[in-house]
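Colleague: Mind folding the following:
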Amino acid sequence: MDDSPLFVLHGNGTVLNRGCQAIAVGTTGILQREFPLCRLIHASYLHGLSRSQEPRTIEGFPVVPWALTRRYSPGWFAYQFRKLVGRGQEPVLSLLADASVVLECGGDLFTLDYGLPTRQFSIAQAVLDAGRPFVLWGATIGPFSKEPQFERFAGEQLKRFTLICARESATVEYLDSLGVRENVCRVADPAFALEGRELDLDEEGLAVLRQPCVGLNFSSLIARYQGDLESWTDQVAGIVRAVARAVDMPVVLVPHVFTPDCNDLLFLRRVLERTGGPSGRITLIDKAYTARELKFIISRLAAFAGARTHATIGSLSSLVPTLSVSYSAKAIGINRDIFGNLDWVLSWKQAAPDVFVEKVQSLLAQASAVRAHLARVIPAMRESAYRSAGVLRERIAGLRAEQQTP
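Modeller: Model (predicted):
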């Protein structure tokens, strides 16, 4: 690979989702450490936003956002028609002329969380057919066992990928069951490499962090699984009230995603209203802080319980005792790799106020032991995230050597 490779970071979402921002910023730092002169293009999906809502750069590198049309919308039908007549080229292909590698950074795009990932496999095939390396970067994959025919297709396609950097052991094990082994590397999510940005605690709404607090993160996303936003809002308000009564420290609500269609801040404002409003016992971080700033905020907490995966990664990587409220395989895999068990995972289906309080109290009671364990394992997780760039260099060099062998 040359001294200044161009990496196209594709598939990530808007930075208004601070998890996506953490992936983008963390990946930038990882690549820059291994390739100091590298160039990057962040080719992210807008998910219904206007281009003006996305920054022009991330860490100094340009953002080229794509509008992602919703299934069965007029734009989606127009795209399907263009494909039928041979004019439906994926936008990322327009960036391949100078690209050294395409990194697919979406994290969970190759799962069933959003339906069958047929479009993602189509993009991968188009990039590879164009002669460019295609890398799944910090990814969770599958399982596709609910769709046996698609699973067989996926297994064959995944073998073609240049490199798969899997962020959990469970993904590596699943790929092995499909016979996908030679191009797989176990790494940590790139957000483990994210550094926090210190804030002035005299800033409005942050003074509470001068004392021990329990942080809680919930979102309206789970209502898509639960089926009723009003019911889920009431349930979360009940959880917050119960935790505030049970612990001898303030409860801080921490939003982590600020997209119009699934805004944690708006959701948590409604939750706060249903608890009776702000008080000395319950407060809200009522501002759209960046991923770096939120990591600093979370690092100040005595304990944290969160539904957003990258909010919990920010907590765990800051050595904060953490309860993951799971709605997908991501939380399960990450916790199993860090703790070797699922003691600190609670399914949203089990998140009744009394059960939640019991888990939080147990976490606080064992906080010293949990922090000590995190202090032992997180440095290796962080280094595993950085190691992915070295593996990428070796993989590309090996492929080029094979191509040059007569």
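
Colleague: From here on, just use CA atoms for contacts and neighbour counts.
Modeller: OK.

Colleague: what about the strands in the protein?
Modeller: 6-10, 39-43, 57-58, 61-62, 101-104, 134-139, 163-166, 184-186, 214-217, 251-253, 282-284, 303-306, 322-326, 345-347 (DSSP state E).

Colleague: among these, which is nearest Gln404?
Modeller: Counting by Cα to Cα, Gln404 lies closest to strand 101-104 out of these; the figure is 18.5 Å.

Colleague: that older thread, got the strands of the chain as TSV, with mean neighbour count columns?
Modeller: Output for the strands of the chain, formatted as TSV (neighbours: other Cα atoms under 10 Å):
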stretch	mean neighbour count
strand 6-10	23
strand 39-43	22
strand 57-58	14
strand 61-62	14
strand 101-104	25
strand 134-139	26
strand 163-166	26
strand 184-186	21
strand 214-217	25
strand 251-253	26
strand 282-284	22
strand 303-306	27
strand 322-326	26
strand 345-347	19
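
Colleague: Could you also give me the structure for this next sequence, so I can compare it with the first?
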Amino acid sequence: MQQHINSRPFLFVGNGSRKNLGCEAIECGTKQILRAAFGPCKFVSVDFGGDFRPDEPDIDIIHKSLNVRRFTLSWWSRHLLRAIGCGVWFPAIGKYMSEARAVLALGGDNYSMDYGSLGVHLDLLDYVTERGKPFIIWGGSVGKFDKKGGVYREIVAQKLRKATLILARESVTTEYLSQIGVECNVVRVADPAFVMEPSKPQNLPFDILTEAIGFNFSPLMARFVTGGDLQAAQSLVTEVVRDIIKTTDRPLVFVPHVFRPGNNDYIFLRGSYDILQKEGYPVQLLPDTLTAAEVKWIVGHFTAFAGARMHSTIAAISSGTPTLSFTYSIKSIGINRDVFGSERYVIHPRKISKSFVAQQMASLIREKKDVRSLLADRLPHIRKLAFSAGDHLAKSLAGSS
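Modeller: As a prediction, the model looks like this:
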């Protein structure tokens, strides 16, 4: 009987492709957690976005792509069926759902409204729960829903109460869900990327210097810093990095983490890299061909790190590297509070200026021994929380069988 159960896959839904290394880190950590709790596992991942995914080295997972963006065939189908009263329909997911042990909504912040409408993700929750399959919001940040008013907030809360489990990756989410009356199915865990193992790259075009500073910034952050003006944001990044190098007298490595069209860290950071290299500053730019595990290995060797992509900062923090987080949402705030006990190393968009960031980085480097000691003390607990997600899922599935 156990052998039959183990042959049934876990169905992942909602994660992005490996053009986003954060999505890759979530998947890698999730597989590790589930294997620790359930033993050998099979997985099917229906990735949202329709982006290209390279060959998968893990023979135990099958990847399928579903493009749910506005005005795609999937988008029109959902809205047409709803308009004629037929409910929502996800054939690409339904194809695998009957055999799945459970449906895990990956992606981290799909239920946070950071990127606009929750429509497709709430439809997915309804689709799965109405068919009696366990639905788990896995290692996510949830909320806030206040921007659309109290009525909408209560509608979302009612839907979230139908989820089998909400495994929240940080305490700000659990506090918010409690405030809106979603508590019975909520458990605090940690982001699965905390347990992804690093992997040493084979062919880096330059040596990683342990005295170097790692730096990530994103086109997405420009929306919050310069009102979406990418040219102004790139000029600001160039000034910030120039001042960091002058203030700390250390080399700096640009670390791109997302490579999607229209939201590509590599292209964005390349502009600042080219300018600073021509000016003679000691800068390097990581290639856009590395895996999430390889980037984690690299940032683990830096003296300090500053990043806008949350999973670039998780890669650094989980490696014990002192880290500053540029943040625009609850997810980074919550994770910093849970790891460091405060928001001391969080930099909000309105404070991003060349002098302030350089001063914060210099201060972080001066305190690096204490910060590394704090991380060494806290990370075992954070890893334990991440692995506890598998135990909570196993207990829930055992109770429903």
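
Colleague: quick one, which of the strands of structure 1 is nearest to Arg241 of structure 1?
Modeller: It's strand 282-284; of the strands of structure 1, that one is closest to Arg241 of structure 1 (Cα to Cα) at 8.2 Å.

Colleague: With structure 2 overlaid, how far apart is the closest one on average?
Modeller: Taken against structure 2, strand 282-284 of structure 1 registers an average deviation of 1.4 Å after superposition, with mean Cα distance after the TM-score superposition for structure 1.

Colleague: which helices and strands does that strand pack with?
Modeller: strand 251-253, helix 264-274 (3 or more Cα pairs under 8 Å, 6 or more residues apart in numbering; DSSP states H and E).

Colleague: could I get those as a markdown table with distance to Val92 of structure 1?
Modeller: Shown next, in a markdown table, are those (distance: least, Cα to Cα, whole Å):
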| stretch | distance to Val92 of structure 1 |
| --- | --- |
| strand 251-253 | 37 |
| helix 264-274 | 30 |
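
Colleague: which of those sits most buried?
Modeller: strand 251-253 (a mean of 26; mean count of other Cα atoms under 10 Å).

Colleague: Could you tell me how far it lies from the centre of the chain?
Modeller: Averaging C-alpha positions (Cα atoms, centre = their mean, to the nearest Å) puts strand 251-253 of structure 1 22 Å from its chain's average.

Colleague: Would you mind finding the match for Tyr385 of structure 2 in structure 1?
Modeller: Small correction: residue 385 of structure 2 is Leu, not Tyr. Using TM-score structural alignment as the criterion, Leu385 of structure 2 maps onto Ser384 of structure 1.

Colleague: Would you mind finding the match for Asp47 of structure 2 in structure 1?
Modeller: By TM-score structural alignment, Asp47 of structure 2 lines up with Ser44.

Colleague: before we move on, back to that, what would the strands of structure 1 look like in TSV with distance to Leu116 of structure 1?
Modeller: What follows is those, written out as TSV (distance: least, Cα to Cα, whole Å):
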stretch	distance to Leu116 of structure 1
strand 6-10	18
strand 39-43	22
strand 57-58	30
strand 61-62	30
strand 101-104	17
strand 134-139	16
strand 163-166	19
strand 184-186	22
strand 214-217	28
strand 251-253	34
strand 282-284	37
strand 303-306	27
strand 322-326	21
strand 345-347	23
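
Colleague: And the helix ranked longest in structure 2, what's buried?
Modeller: Ranked by residue count, the top helix of structure 2 under DSSP state H comes out as helix 368-400. Along helix 368-400 of structure 2, these residues count as buried under the neighbour rule (16 or more other Cα atoms under 10 Å): 368, 371-372, 374-375, 378-379, 382-383, 385-393.

Colleague: Could you do stretch 60-79 of structure 2 as well?
Modeller: 61, 65-68, 74, 78-79.

Colleague: Pick out whichever of those residues sits closest to Ile330 of structure 2.
Modeller: Val68 (24.5 Å).

Colleague: The closest residue to Leu209 of structure 1 other than its chain neighbours: how many residues sit nearby?
Modeller: In space, and not counting its chain neighbours, Leu209 of structure 1 is closest to Arg300: 6.3 Å by Cα to Cα, 6 or more residues apart in numbering. Arg300 of structure 1 is flanked by 20 other residues according to other Cα atoms under 10 Å.
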